[in-house]
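Participant: sequence? don't have it. structure:
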């Protein structure tokens, strides 16, 4: 899978640790030390109890497809990257992450086990997590 000319995510203080870890091949989630919620997308407050006591935690990078859709044509999207599978993956740690599945559409179904891979971007400090099917 190529990435450009897709846009590179905007890095801000709440997400910089997440993107730096991704560039190093690690998928991070956050955990609230007050209520125990493990969540994704990075934010400074727990989305459940609004506590500021949150910590970064490395994810196993494994999960299963919760939901997905396949785009076979997209105006302005690189032809080589079609069809594009957009999915929610339920990580083994609990949270769901919106992502792409890098495989043939015939190889994806709800419940398919997947693991994370990282796609480099034009910004060396940002890599994008995508998922591929796995037997594990």
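Facilitator: That came through, no problem. Since the model is a prediction, treat every value here as computed from it, not as a measurement. Numbers count the residues shown, from 1 in each chain.
Participant: From here on, just use CA atoms for contacts and neighbour counts.
Facilitator: OK.
Participant: Let me know how buried residue 45 is, in neighbour terms.
Facilitator: 15 (other C-alpha atoms under 10 Å).
Participant: Next: residue 70.
Facilitator: 16.
Participant: Can you tell me how far it is from residue 83?
Facilitator: Distance, residue 70 to residue 83, using C-alpha to C-alpha, to the nearest Å: 6 Å.
Participant: Put this next to the previous one:
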């Protein structure tokens, strides 16, 4: 087993853009809260947020706060990144127990890439990125 630990790109290199559909997600992340877009009419969760519900076409939204617990649905290990040859990234698709079938593409951090597996339990954390925003990332659950 190696002693490599997955991380994110340096925060100052991560920039986001928002629009009316995604702004509530990013504002909540600034407060270290994980939220998901939920249709206010049919209850369908969707991530990433979209202007209308793919199930019923409603434009009405709620933004419930999630527990922050997720499981790995899919992942890949990336060794090196342009300009950062020694970095190891583990992009993951996570699924939330408290948000229907909603999934989020994010990063697993603070874990040996060899230990990541489908179904692994993770917990949200937030890292500072450019322009005062915070990025939700996921660490192995303590329990």
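Facilitator: Structure received. Please read all numbers here as calculations on a predicted model, not as lab measurements.
Participant: what residues are shared contacts of residue 70 and residue 83 of the first structure?
Facilitator: Common neighbours of residue 70 of the first structure and residue 83, using C-alpha atoms under 8 Å, 6 or more residues apart in numbering, are residue 105.
Participant: tell me, what residue is most central in the second structure?
Facilitator: residue 106 (3.8 Å; C-alpha atoms, centre = their mean).
Participant: OK, contacts around that one?
Facilitator: Neighbour list for residue 106 of the second structure: 91-94, 136-138 [criterion: C-alpha under 8 Å, 6+ apart].
Participant: repeat for residue 134 of the second structure
Facilitator: Taking C-alpha under 8 Å, 6+ apart, we find residue 134 of the second structure in contact with 26, 29-30, 32, 126-128.
Participant: In TSV: those, plus neighbour count, secondary structure and distance to residue 143 of the second structure.
Facilitator: As requested, the contacts of residue 134 of the second structure are exported to TSV (neighbours: other C-alpha atoms under 10 Å; DSSP: H, G, I helix; E, B strand; the rest coil; distance: C-alpha to C-alpha, whole Å):
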residue	neighbour count	secondary structure	distance to residue 143 of the second structure
26	21	helix	28
29	20	helix	23
30	18	helix	26
32	16	coil	21
126	18	strand	19
127	15	strand	22
128	16	strand	25
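Participant: how close does the alignment partner in the first structure of the residue nearest to the centre of the second structure get to residue 136 of the first structure?
Facilitator: Here residue 106 of the second structure is matched to residue 99 in the first structure, going by TM-score structural alignment. Taking C-alpha to C-alpha as the measure, residue 99 of the first structure falls 19 Å from residue 136 of the first structure.
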